[in-house]
Structure formats: C-alpha cells, structure tokens
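Visitor: How does the following fold in three dimensions:
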Amino acid sequence: MSNWKTAAQDELAIVFAEAKAIIASFPAPLGVRGIRYLDKFNPLEANSTNNYICYSLPFWLQDAVFADAESCRRLSLANVFIMLYFFIQDDVMDSAEVHKDWNEQLALSNLFYLSFLNLYRSSFHPCSPFWDYFNTYITDWAVSVATERQVSKEPQNPLRFARKAGPLKLASTGLLLLTAQEALIKPVSEMVDHVLITLQMVDDWADWREDLAEGNENSLLAFLHAELQLAAGEQLTPEQINHALTVETRLDRFAEQALDRHERLLQLGIIQLPHLLAFHQALSQELVQAAQRLQQRKQLQLQGGFVSWLSAQT
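Guide: Modelled structure (predicted):
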C-alpha cells in the first residue's frame, strides 16, 4: 500500500521552510505570530495538527500527471497559506466569545490571503480558467459556512460536506492546468470531493457533541437524524445520539458509507492516484475502528453487568 503520509516528506520540508521564510518577512508583530500559527500545522513539528491533504495533494498527483517538482512545491505552498487563512476564519466564526487578539489574527489572515494570491498570480495568467475555478471554490466555501446552521435543503447530498474544504482543490486543478490536462479537472475534483466527504465524516465523529451544542451542521448528526426518521426541524437530543451510537450500533452504518465510497473511488479508474486512495482508505478505517471500539466498550459493560448480577445471586 502507498505510504501517503511520508511520500512527500522531503518536499514538505522544503515547502514549510519557504512558508516560514515568507511569514518571517511579515511586519511586526505579525511575523512572529504567523510563524507560531504555522508551527501548529507543520507535519514536521512535534504535536502539530496534521492536515495532510491540504499540502500533500500536489505531490500525490505529481507522478500521475507528469508534473515538475517546482510546480508541485509552489501549489503546495499556496495551499499552506490557504489552510492558514481559512482556519483563522473558522476560528473566529466558531468562537462564541470575543477575543482581544482577534484584530491581530484577522490582520494576519489577510497577509496569508495575500501570500497565496501572489503565488497564484505568478503561476496563472489573468485570463487563465484557473481564476474561474478560484471564484467557484471560494464561493462554495462562503455559502457553506454561511448556511451551516440552517436546515439543509439537500439533506441527502453528502457533497455539501465537502464544499467547506473546496478551496484546497485549487492545488489539483491548478496542477492539471499547468500540465495542460484540463479534461481531467472534473474527474479529479470528483475524487477529491469523495475524500473530503469522508474526511469531514471523521472530523464530525470527533466533534459531534460540540456541533450539537452550537447548532453546526454535522454529517454524523445529519445521518442519525435521517436514520431515526425525525421530522424536518426536529432536534436530536444527546440521549438519542448516545443510544443510537452505543446501543443500536449505528456508527457501523455510518462507517459503511465511507467503505462504500472507497469502493466507488477504486472503480472510477480514470486516473491512478494511489496516495489519495490510500489516504481515503485510512480515513475509512478510522471510522470502522471507532465503531469497533464502541462495540467492545458495549460488550465490556454488558459483561460487567452480568458479573454484577451473578454476584448478587450468591
């Protein structure tokens, strides 16, 4: 199996070193703050938050599309700044409290935005179709975050859960344009969307309690809402969710969706992207293992109850 995690490790060291150099040139105090923020997501730093697809995607495509290393590094670097920019936007929008450092954070995010815009300007002519895709992906993100607390008009369409991460597809789309393979943009984007859906599922499994409390859209909660056949607008309760997950084993069915999606990815066969497929398989297995852990915990609790009952009979 492809070692997606370490396949581009040397290249990522170059990319993050260049990102650090660019951020270090930001005016004070934003340079220091920016480097500190970057280190939180640098896969080469200890205890960082790993968002592999954000910056590895160009390298996962490189061999399949015959791209040169410099183009991959440049688009990976742009994706690093996209990641930093949108994560700050998410932090501010998701926070229920006003923080005194928001002014610096938002100012920093604008320098991140300017950084990836400059990288794209140096790679794509103003008349390039790249900019149409740029507008589309950014608009998809904006609509997604603006409506995530509303009742969905398309509850059965899992693609809506990928749109929030849509801007990272600028790396794959940009690389295909640079290698004159525009015909592959649609199928590759479809593959990436499938992966982003499952990535969101993994995140939503981890965050469902927080999302329930804050009223955020969550793919697991949407799945359980449909499974329990609740009326539109009817709210799930923590008790219903815990019962569905631990007693009714519905996390198994949720994980099956990711496994089914992986089978569809394998059958697409339009372009061979082993690292992307391996990454998706790892995500799918993460959900399967989470469901298995819940079942093991349930069995232990049942056994404990049985032992307690036997003790009471003696």
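Visitor: For the rest of this, base every contact and every neighbour count on C-alpha atoms.
Guide: Noted.
Visitor: How about the contacts made by the residue nearest the centre of the chain?
Guide: By CA atoms, centre = their mean, the mean C-alpha position of the chain lies nearest to Leu199, the distance being 5.1 Å. By CA atoms under 8 Å, 6 or more residues apart in numbering, the residues touching Leu199 are His280, Leu283.
Visitor: That one: which element?
Guide: helix 185-214 (DSSP states H and E).
Visitor: Mind listing what's buried along that helix?
Guide: 185, 188-189, 191-205, 208, 211-212 (16 or more other CA atoms under 10 Å).
Visitor: Just to check, Pro155 is in contact with Ala222?
Guide: Yes: using CA atoms under 8 Å, Pro155 is in contact with Ala222, at 7.2 Å.
Visitor: for the stretch 51-200 of the chain, what spans make up the strands?
Guide: Per DSSP state E, counting those that start in this stretch, the stretch 51-200 of the chain has no strands. Nothing in it meets that criterion.
Visitor: Pull the contacting residues for the residue nearest to Gln200 when sequence neighbours are not counted.
Guide: Nearest non-adjacent residue to Gln200, counting by CA to CA, 6 or more residues apart in numbering: Phe161, 6.5 Å away. By CA under 8 Å, 6+ apart, Phe161 lies in contact with Leu196, Ile197, Gln200, Ser219.
Visitor: please give me the structure for this one as well, since I'd like to look at both together:
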Amino acid sequence: MSQSEAFPTFDAACCQELRAAAERQLQAQAPQFAVQGRLLLHALSPDQWPAEWHLPWWLGQSLRLDEERWQALTVANLLGLAHIFLADRLNERPATVDDDSDLPLAEAFHQAALALLHDLFDDHPRFWQHYAQSMAQWRQAQRHADDPVPLTFDEWQQDGLRLCAWRGAPLKITAVGTLLLAHQDATIPRLSQTLDQMLIAQVLLDHLDDWRDDLAAGRFNAFALYAQRHPSRLAAQMPLASRVLAMLMTGQSRGYTALVDAHYAQALRGSEGLNCVGLQRFLAAQRLDAVQRCGQLVDAAARHFQRAIRASLQP
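Guide: Now for the predicted structure:
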C-alpha cells in the first residue's frame, strides 16, 4: 500500500491550487522574492512533508471546519514551512561558512505567513499565546543544536527527546488554530501531546536513517550514541561506524527501534481521542513504515558485512 493509499492526501490539482495561493500571499507581501519563493515552494513537496501539507485538512474535516478556513491554514503552513526550512538551513551551516543569503527570503516567508494568520486570528488572543510558545520552543531547540554531546544515550534522553519535539513545534501552530476556529479549545492539550510524540518518533527515525551521513559530516547522531551504550571489549576498539553496523547486524539496535515504536504508539493512542481519521491513518502508516525502514537497515548492515567477509577471503 502506498502512502497516498494509507492516509488521505490531496490530489495534484489541489496541491497546485494551495501552492499557487501561497505564491500569491508571498507576492503580496514581498514581490521581490516571488521567483525565489516559487522555486522553494515547489521543492517542498507533499510527499516529503505530508503532515505540514495535510494536518489542517485532516483536523478541519473531522471538526467540520469550512473549506475556506482550513485551506487558509494550509497555505499559512506552507509559508511557515518554507520559513522554518530556510532558518534551519542557516542554523545548520558550518561555523566557517559566513553566508546569510537565505535570511531575507526566510523573513519574507515568515511575514507572509504572519499576515495570513492575523487575518484568521486577530480576535483570538489564545492563538497568539500558543504561537509564541511554539516558536520559543523551536528557537530553543535551535540554540541547543550545538551543545556538547552527552557521554551516554541515557543522559541525552533527559533533554534530547524534549528538544526533538521542539524542533517540530511550529507544526502545532496551525493545528491549534484549527481547534480554536472549531471551538474545540479543550482538545488542545491532547493534540499537542500527540504531535509531540509523533515528532519525537520522526526525529529518532531520521537519526537512524542518517547515521552514516551524520558521522561523515561530524554531526551528532542519537543512534550512533546509542551504539556506545553497551559496548563489548572488542567493539570498544572498533571505529564508531563499524560499531553501529555491528549493532544493527547482531540485533542490539532493537532497544532503539522499540523506542521509536513506543513514541508512535503513544501518538496513535492520543489520536484516538481526537476523532481525526486522517491523522490516525497517517500515524498508523508512519509506524508501519518505521518498522519496515528499520528492517531494511538491518538487512543493509548484513549485506555490508557479507561483502567485507568475501573481500577478506579473496587472495
């Protein structure tokens, strides 16, 4: 089953319409960035960013919010996604690179999203409280991105899991807005906790997928840190990349993958109380995809070691 069949998604025409609306909003606020903005909006595809594209729609459908408003929230999400994407890219650039060329475009997207949100929520002070909280959490996660790496995975978890959720906190802005427009304020804590669990699982899974690239680039990787949790005497003498491969091949990564699954399971349980079929189906699909990706990584590690053994046996 493809992802598009596993949970509700927009068809191509609807995606084109929403993207065009985001382009018009940016054009109205910052016409000098229209061309650059269009290129970035087309790069941020719904396949790569499914929650950012669809969450206001899933929630809006379940709450019977009128189409005009959930569409406006989706457009605000796309503009906000572009802002966060550029800001994260600026934050992740090497310290030796002095290039702030993305900053004006990032701010243009930010102001375009804000203008649309003001149209929707000028008379909703509670929305702006949640907006400020989500942005503050995201900024704090950014500030801690270059903190010294903890010595152990258990130590990292004390603050690391919370910061994983805060990295994606801007996603909650329009989600909370959808509930406020539908007069479902009491549901906000459950939705926020559900999305936090989803975001933690997604970041942990990204670390599992990206461990090779992160180690090669000298970036922190939670899965690589987990590989140092219970090293044998032999493993302690191996390069870290080899230790990660050995952990995958010998099944010692199960504790990490179980942690990913546990956070998806918590998100799924939380979504059941929201009565949002789209979000429930998305989380179920994400959880299944995580299991499959973990299995693929184990298989890839086994193939790597088989090739290494064959190479060592060749005369």
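Visitor: TM-score of the superposition?
Guide: Scored by TM-score structural alignment, normalised by the length of structure 1, the superposition of the two chains gives a TM-score of 0.81; 298 aligned residues with a CA RMSD of 3.2 Å.
Visitor: average distance between the helix holding Leu199 of structure 1 and structure 2?
Guide: When structure 2 is superposed, helix 185-214 of structure 1 averages 2.0 Å from its matched positions, counting by mean CA distance after the TM-score superposition for structure 1.
Visitor: cool, stretch 298-310 of structure 1 as well?
Guide: Here the mean offset of stretch 298-310 of structure 1 against structure 2 after fitting is 7.3 Å, by mean CA distance after the TM-score superposition for structure 1.
Visitor: coming back round to it: now the helix or strand following the helix holding Leu199 of structure 1 against helix 185-214, angle please.
Guide: Using DSSP H and E, the helix or strand that directly follows helix 185-214 of structure 1 along the chain is helix 219-227. Per axes from the mean of the first three to the mean of the last three CA atoms, to 10 degrees, the angle that helix 219-227 of structure 1 makes with helix 185-214 is 80 degrees.
Visitor: mind checking how far helix 219-227 of structure 1 is from the chain centre?
Guide: What separates the centre of helix 219-227 of structure 1 from the centre of its chain is 19 Å, taken as CA atoms, centre = their mean, to the nearest Å.
Visitor: Show me which helix runs longest in structure 1.
Guide: Ranked by number of residues, the top helix in structure 1 under DSSP state H is helix 274-313.
Visitor: hang on, the earlier thing: looking at the alignment, what does the residue nearest to the centre of structure 1 pair up with in structure 2?
Guide: In structure 2, Leu199 of structure 1 lines up with Gln202, judged by TM-score structural alignment.
Visitor: quick one: that match from Gln25 of structure 2, how far?
Guide: 30 Å (CA to CA, to the nearest Å).
Visitor: which residue lines up with the residue nearest to Gln200 of structure 1 in structure 2?
Guide: Aligned counterpart of Phe161 of structure 1 in structure 2: Cys164 (TM-score structural alignment).
Visitor: for Leu117 of structure 1, same thing?
Guide: Counting by TM-score structural alignment, Leu117 of structure 1 lines up with Leu114 in structure 2.
Visitor: what's the nearest residue to that match if we skip its chain neighbours?
Guide: That would be Ala76: by CA to CA, 6+ apart, it lies 7.8 Å from Leu114 of structure 2.
Visitor: and that neighbour, how many residues sit next to it?
Guide: 29 (other CA atoms under 10 Å).
Visitor: what does Gln229 of structure 1 give?
Guide: 10.
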